[in-house]
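> sequence and computational prediction follow.
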Amino acid sequence: MKSNFFLYLFLLGACSSPKESEIKSEKRIITAGGTITEIVSELGLGDLIVATDITSTYPTKMKELPSIGYRNQIKSEGILSMNPDVILAETDYLSADVVAQLKATGIEVKFFEKPTSVKGAFSLISDLANYLGVTEKGKLIQEEVKNELLELAQFLEKQEVVEKPTMLFIMARGEDMVFVGGDDTFASSIIQLSGLQSPVLGFKDFIPLTPEALAKFNPDYILMFDSGLATLGGEEGLTKIRGIEQTHAFQNGQILAFDGLLLSGFGPRVAEVALEIAKSVYP
């Protein structure tokens, strides 16, 4: 009798287990947003992704999948051709018309806030893990990130710094489109996390960079996307940004460039890139 009772408990547990097996076997997922794609892959569900957007560059195998495009370039026809069950997208990434067309066909569209802080990173990992029925896996990823953040904190504690160096994030799309990252952006968050400080900016979001602003900010370090630096022709092309030659950062060769998704994604690798930046500044 007792053995039958334990068998009943086992079967009950099997029947009430998370819907992970259901999702793994049935769902065809399209992701729109590099951080979402990275987290879904880290959760062990990357094989369910049938198409992504052009910002989804990690893991690298995601670049081999069909692309749905980028933001307002995305059309419902391209998505529908992939026969997805669900679209996982950053908030406001898809146009209202595209969302309405997709929902009219019965396809589920689920939006998630793009993180710009460590707190946001943890929330997105949790939200995606819960939605996809792999809550425990999400908790494991969060623990890994916490351990890496602890390593970062221990490294920074060892540095004897009287005053933190200043770092300015510059986003370039060729010499005619150069912007500076303000307060309350991923740029200010990653700079602070890395143990540095932004110059006193006095603005939020991203604004066009002027020579006058560069002279005013005069950062010790400049941080960029490697793709943005490439649009200028590499470090040799930085002189195309007017006023940059007068900064401490340029004069001392203190220009740092990282992969765009790694730097701005605030996904599972957020502590990794912050530690890389910190070690570049505090060797």
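Thanks, I have it. Numbering: from 1, shown residues only.
> going forward, measure contacts between C-alpha atoms and count neighbours the same way
Fine.
> ok, now which ones touch the nearest residue to residue 197 once chain neighbours are set aside?
Excluding the flanking residues, the one nearest residue 197 by C-alpha to C-alpha, 6 or more residues apart in numbering is residue 166, at 4.9 Å. Residues in contact with residue 166 (C-alpha atoms under 8 Å, 6 or more residues apart in numbering) are 196, 197, 198, 199, 219, 220, 221.
> putting a second one here so we can go through both:
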Amino acid sequence: MSGSRITKAHGGLRQPNRREMTAALALSALGLGGLALPAALPGAALAQTPDRIVVAGGVITEVIYALGLQDRIVGVDSTSQFPAEALKQKANVGYVRALSAEGVLSLKPSLIMAIDGAGPPDAVSLLTESGVKIARIHDGLTPDGVTSKIAAIGAAIGAAAPAERLAAQTKARFDELATLRSGIAKKKRVLFLLSLQNGRAMVGGRNSSADGIITLAGGINVADAIEGYKPMTDEAIAAAAPDMVLMMRNSSAHNTTPDELFTMPAFSQTPAATGKRLVHMDGLYLLGFGPRTPMAARDLMAAIYPEAAIPPLKTAAAP
């Protein structure tokens, strides 16, 4: 069996075991076909600099592009939607939580960068066992978490100094955002609605990215009794009394309209229904928690508090 291909058992052939699969995938990644590596050189084939990076996590892609080092990327996952050319110019390795180890390794990466939650676990395990260097990036959802994330990405690709500058610029924007937030006299209540499945609302609770961005924008997350992204009952939604409902904008499918949403029993009696306060925002911009997050939080703040005439961030214009 060639090292660049793994086949299922057929007829009298034996199904390869996990160790054999890992070895075959690693050989494929190094372009060595069925050749065996000398035992004395276990790390010799690993690149000394990460010049062939495969990314699993849209925010990682965004940061690398912001650093001007996109030429090092050979593959991205399907959440890498900013900038738009990333998915057009780079190989697509699939959804961040449903990666194929063989697909990733076929790009012969010298570094795999994976955000929290990248998976599935079996694929990550195979990638780890392949011998290719993996940088796991923590997906922080606070200003400090974002700046630490940017610094960690830069350090992993040998660009620590420019990444520190980008992190400092991002921190300045968060600081200006905090000043705007401090001027909010009375906070409004916001419900993040991830989806409506058969009439059931899937919402963003505490410790979710939705909760993080609502907090940064000076709002109150009405679903904080729920952990993460989970369904919320009609009764709970009505009792939560959101002043505004927030959803991600879907560029390829139907977006729920205010008329559709506020005729549903769960939403019809909420304060948000009075003015049909439904806001759509781009998903990665809203929930990516990268360099653009201070601007996204400012835009959300302006949507939550239209009467306050929230100004643009002055630091957003900085080079």
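Yep, it's here. Given the structure is predicted, the values throughout are model-derived calculations rather than measurements.
> which position in the second structure aligns with the residue nearest to residue 197 of the first structure?
Matched by TM-score structural alignment, residue 166 of the first structure corresponds to residue 189 in the second structure.
> strands - which of the contacts of residue 166 of the first structure land there?
The members of the contacts of residue 166 of the first structure that map onto strands under DSSP state E are residue 221.
> and the one helix or strand residue 166 of the second structure maps to, how far from the first structure on average?
Secondary structure assigned from DSSP states H and E places residue 166 of the second structure in helix 160-182. For helix 160-182 of the second structure, the mean deviation from the first structure after alignment is 1.9 Å (mean C-alpha distance after the TM-score superposition for the first structure).
> which element follows that helix toward the C-terminus?
Next along the chain after helix 160-182 of the second structure, taking DSSP H and E as the criterion, comes strand 189-197.
> quick one on the thing from earlier: from the contact counts, what lies against the helix holding residue 166 of the second structure?
helix 143-156, helix 209-216, helix 293-304 (3 or more C-alpha pairs under 8 Å, 6 or more residues apart in numbering; DSSP states H and E).
> residue 96 of the second structure: which of the ones you listed is closest?
Within these, the stretch nearest residue 96 of the second structure is helix 209-216; the backing value is 16.0 Å (C-alpha to C-alpha).
> what stretch of the first structure does that closest one fall on?
Aligned using TM-score structural alignment, helix 209-216 of the second structure spans residues 186-193 in the first structure.
> neighbouring contacts of the matching stretch?
By C-alpha under 8 Å, 6+ apart, stretch 186-193 of the first structure touches 115-117, 167, 169, 181-182, 197-198, 263-264, 266, 274.
> with stretch 268-281 of the first structure instead?
38-39, 42, 118, 121, 141-142, 145, 148-149, 152, 156, 190-191, 193-196, 256, 262-263.
> quick one, which of these are buried?
Buried by 16 or more other C-alpha atoms under 10 Å: 38-39, 42, 118, 121, 141-142, 145, 148-149, 152, 156, 190-191, 193-196, 256, 262-263, out of the contacts of stretch 268-281 of the first structure.
> report how many residues lie close to residue 274 of the second structure.
Residues lying near residue 274 of the second structure (other C-alpha atoms under 10 Å) number 12.
> mind telling me what it corresponds to in the first structure?
The equivalent of residue 274 of the second structure in the first structure is residue 251 (alignment by TM-score structural alignment).
> just checking, its match touches residue 238?
No. If you go by C-alpha atoms under 8 Å, residue 251 of the first structure and residue 238 don't touch, sitting 11.5 Å apart.
> residues in contact with the match of residue 274 of the second structure?
Residue 251 of the first structure touches residue 245, counting by C-alpha under 8 Å, 6+ apart.
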